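Peer 1: Sequence first, predicted coordinates after that:
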Amino acid sequence: MTKKKPLLNWSLTFIAIASIGYGLYHYKSSEIKTAMAQTQPEFPSPINAVTVDYSDYKERVTVPAEIVAPESLMLTNNFAGKITYLDLQSGSVVKKGQKLLQVDISEELAQLKTAKARSTLANNELARAKELHRKKLASDAALDQAQADAQINQAEVARIQAIISKKTIYAPFDGIVGLHTLSVGEYLAPNSQVANLVTEQPLLWVDFDLSQVQSQRLSGDKVEMVIENHPKTEFANIIAKEPVVNAQTRGVKYRAELQKTADMNLSPGTFVEVKLQQGQSKPKIKLPKHAVLRQQSSRFVYVLVPEKEGTYRAQRRDVSVFQDDSEFSYVSSGLKVGEQVVSSGAFKLYPNQLVSIKQADAQATK
């Protein structure tokens, strides 16, 4: 036991000395780092800033809408028959008045030839009857009969021509032909659906429904379009609305007109969303959307606090945002009018960082 005590004492002494040495080393290292930090200059990070101010805000609602072509129809035939003419390629562009399809009219052509011959004969007989009547050699009844026969034969010619016309489909307007599987020689039943024809115009209609309350609170005649995979904000002008409320939905249908551009992937029948302003304007704080950052469920901005020589400290401040759109965030609390907020470059900052204003952006109200 006596031999173990000196060994234990030496071990404890060694541990104590090592602990004191480590503590002194850590203390000196901290002092050196602090001194180096104090001697190294802090360079401000350049940012853009915006001054907080009120902006006129109107409540907005988002509703589904459908893209509609101003001219669109399903081509159908009136009479049954075998297809003898077909100039209707799927996806092709056709012009107004262009002959697209015709079913067999051989029987009608024969009937038309006969009817025209009878009409010519009736017209000749009418001319002779008029001459005889002028010379007092024919009665009024004979002249009336000749006139009636001529008109009857003319009507028969017109009837057969109408049948031929109804057995032929012409393009009612310039447009693009939809898909079909028809071919020459195929039999068509009456009122068969042939193909869709959709106008090729830069204008599209946007149809949407509003409830009675939304309709009453509608403000303005423009709607903002929400188009999938289209980054730009597009607007459509309201051009008409239904004069009556729908008996089933108790809603009101509206129609807006959209100027289509080449980068819009929109076709008739596409479903989109529209945003509409509601009610009267209210003063609200509006900031550029990229000025408001997000961390989990919280939203915050960097407020600029003057430092010295044109520099500022970027202090993080939580804010409450009640609505976002494609460009702006609307803040309900957390900021005061007149404060400056980092509007560009906020994502690279950390709290209390030294910054300088590279550019003062125009107020969000403008």
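Peer 2: Yep, it's here.

Peer 1: only C-alpha atoms for contact and neighbour calcs from this point on.
Peer 2: Fine.

Peer 1: From the centroid of the chain, which residue is nearest?
Peer 2: Ile227 (4.0 Å; CA atoms, centre = their mean).

Peer 1: Now name the helix or strand holding the residue nearest to that residue when sequence neighbours are not counted.
Peer 2: Leaving aside its sequence neighbours, Ile227 sits nearest to Val272 (CA to CA, 6 or more residues apart in numbering; 5.9 Å). In this structure, Val272 sits in strand 271-288 according to DSSP states H and E.

Peer 1: returning to what we had before: where's the residue nearest to the centre of the chain relative to Ala256, distance?
Peer 2: Separation of Ile227 from Ala256 (CA to CA, to the nearest Å): 15 Å.

Peer 1: also this one, for the comparison:
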Amino acid sequence: MNIKRWLVSIALIFVVIASLGFVKFQQIQAAIAFGESFPEPSGSVKSEVVTTQPVSNKYEVVGAAKATKSLMLTTEFAGPITFLGYEPGDSVKAGQVLLRQDTSIDEANLKAAQARHKLAKAQYSRQATLLNQKRTSQNDVDIAEADMSIAAAEIERLQSVIAKKTIIAPFDGTVGLEDYQVGQLLDVNTTVTGLIGNSNEIWIDFSLPQTARQPDIGNSITVSTIGQNSRQFQAYIIARNPQINETSRQVSYRASLNNEDNQITPNQMVNIVVEGKKVNTVLVPTNAIYRDHTGSYVYLLKQDEQNNWRAHAVAVTLGKRMSNKQVVLSGLSGDEFIATEGAFKLSEGLLVYTQAPSKSRMRGEQP
């Protein structure tokens, strides 16, 4: 009797569980059907076919003028000034004495050194004679010769000191505005004046980013002065730094400019335009570029098996910006169909609604 009741109870439990499972299955199926009734996520964007255009390699940078001959004259020894041979801002000639320092003590020491040298020379001569007579040793002769050489070296040292206390212009040029007076005491390594050499040529130094298309030696550049009375000149690149600056990642260049009328002065800032040959370049609208922490991307639009447009991200390397266009250095070659306005809301594989391009546009022809 008890077994029959247990069997009935178990059967009833199974019936209840089966009923609940069937109801839940129906609910799940209904939820799935309800979800499938919603449309697939999608995005609406504008689009266009990527084109290539001849673009000149043009960069505008700021450079600086530099004299072909320029140096700072400084003192090597301390001492008071006894002679000044220039006025601030004077034009000087090569070999012209610009400044002398007091050398009276050095000249006295030179006379003493010359006397010691004379004595040492006589001592050496006597020792050499005695050696020939075998009345002295070779060691005494060597000592006398060394004393004579030391005295001669001392004379050369003092003559060098006296000469270096006279500052002479090494080339024709114009001195700076430094103002000194006779009797003024100058310390070691005191800057006396700057000297800018006379020349009809002036150098223009400038730098370009390493991502730019680098010009060749001999290429011309346009140099313009900064200010209200701006003037333009043509200069020619004569040198390039063999290494990139590790801080700025730029390449340094030097150009030569005819400055016969002295319109440009050393250290003057100038505007520079570097323009090369036109090359076919991929250009895309700036709103087609999507950027994140991993880089820059463009969304290609490709049709799937149902002829629906799908978004596919492609990494690109960007160049300079030109108005509302962006130069693409790599990643696109032209004739690709890409999303433009609204591309920021796309994701990989997303269904896209856009106007399909005509066959002529896909071939790169102008509409």
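Peer 2: Done, it's in. None of these values were measured; they are calculated from a predicted model.

Peer 1: Ala64 is in contact with Ile264 of the second structure, correct?
Peer 2: No. With contact defined as CA atoms under 8 Å, Ile264 of the second structure does not reach Ala64; the gap is 9.9 Å.

Peer 1: These two: which has the busier surroundings?
Peer 2: Each of Ile264 of the second structure and Ala64 has its neighbours counted (other CA atoms under 10 Å); Ile264 has more, 24 against 18.

Peer 1: Quick check: the more buried one vs Thr317 of the second structure, distance?
Peer 2: From Ile264 of the second structure across to Thr317 of the second structure, the span is 39 Å (CA to CA).

Peer 1: For the stretch 1-150 of the first structure, which segments are assigned as strands?
Peer 2: Assignment of strands within the stretch 1-150 of the first structure using DSSP state E, counting those that start in this stretch yields the ranges 45-51, 54-68, 72-76, 81-86, 93-94, 99-103.

Peer 1: what about the ones you listed, which gets the closest to Ser356 of the first structure?
Peer 2: strand 45-51 (4.9 Å; CA to CA).

Peer 1: what span of the second structure lines up against the closest one?
Peer 2: Under TM-score structural alignment, strand 45-51 of the first structure corresponds to no residues of the second structure.

Peer 1: And for the equivalent of Phe171 of the second structure over in the first structure, the neighbour number?
Peer 2: Phe171 of the second structure maps onto Phe173 in the first structure, with residues paired by TM-score structural alignment. Residues lying near Phe173 of the first structure (other CA under 10 Å) number 17.

Peer 1: what does Ala35 of the first structure give?
Peer 2: Ala35 of the first structure has 11 neighbours, counted by other CA under 10 Å.

Peer 1: separation between it and Gly23 of the first structure?
Peer 2: 18 Å.

Peer 1: before we move on, the earlier item: if I pick the match of Phe171 of the second structure, what's in contact with it?
Peer 2: By CA atoms under 8 Å, 6 or more residues apart in numbering, the contact list for Phe173 of the first structure reads Lys95, Lys96, Gly97, Thr199.

Peer 1: corresponding residue for the first one in the second structure?
Peer 2: Right, the one you point to is Lys95 of the first structure. Lys95 of the first structure maps onto Lys93 in the second structure, by TM-score structural alignment.

Peer 1: which residues does the nearest residue to its match once chain neighbours are set aside contact?
Peer 2: Counting by CA to CA, 6+ apart, Asp172 is the residue found nearest to Lys93 of the second structure once chain neighbours are left out, at 4.3 Å. By CA under 8 Å, 6+ apart, Asp172 of the second structure lies in contact with Ser91, Val92, Lys93, Ala94, Gly197, Asn198.

Peer 1: Tell me the buried residues within the residues you listed.
Peer 2: Ser91, Val92, Lys93, Gly197, Asn198 (16 or more other CA atoms under 10 Å).

Peer 1: Kind regards, and thank you for your time.
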